[in-house]
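# here are the coordinates; sequence isn't available:
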């Protein structure tokens, strides 16, 4: 059950990432990831 929940959440995250990629384009997508990663550290 926990494995299915994790797979479902992972699928939603992947789907959201792809939606952002198609909406904003590659350059903005990677810039957002880089900024978020820099904010964590």
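Received, thanks. Quick caveat: nothing in here was measured; it's all calculated off a predicted structure.
# CA atoms for contacts and neighbours, from now on please.
OK.
# tell me who's in contact with the spatially most central residue of the chain.
Geometric centre of the chain, nearest residue: residue 17, 3.6 Å, by CA atoms, centre = their mean. Contacts for residue 17 (CA atoms under 8 Å, 6 or more residues apart in numbering) come out as none.
# adding another structure so you can compare the two:
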């Protein structure tokens, strides 16, 4: 009995992985920066001032 298809090589793990693209890395770094900035503001100014700053910023945008 013959196989229905020709045997195929299984790609190795190094061939299956693609390096991350530059925009994806930049977006990840920007997200980390925003989170770190928010945590720093929260620690420095406290919750009340932090939320008031966010509300004022959002109001200025919209």
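Now that the structure is in, tell me what you want to look at. Because the structure is predicted, anything quoted here is derived from the model rather than measured.
# and the residue nearest to the centre of the first structure, how close does it get to residue 33 of the first structure?
10 Å (CA to CA, to the nearest Å).
# got it, and residue 2 of the first structure?
In terms of CA to CA, residue 2 of the first structure sits 28 Å off from residue 33 of the first structure.
# tell me which of these two has more neighbours.
Neighbour count, other CA atoms under 10 Å: between residue 2 of the first structure and residue 33, residue 33 has more, with 12 against 7.
# what about the corresponding residue of the first structure for residue 28 of the second structure, neighbour count?
In the first structure, residue 28 of the second structure lines up with residue 7, judged by TM-score structural alignment. Per other CA under 10 Å, the neighbour tally for residue 7 of the first structure reads 12.
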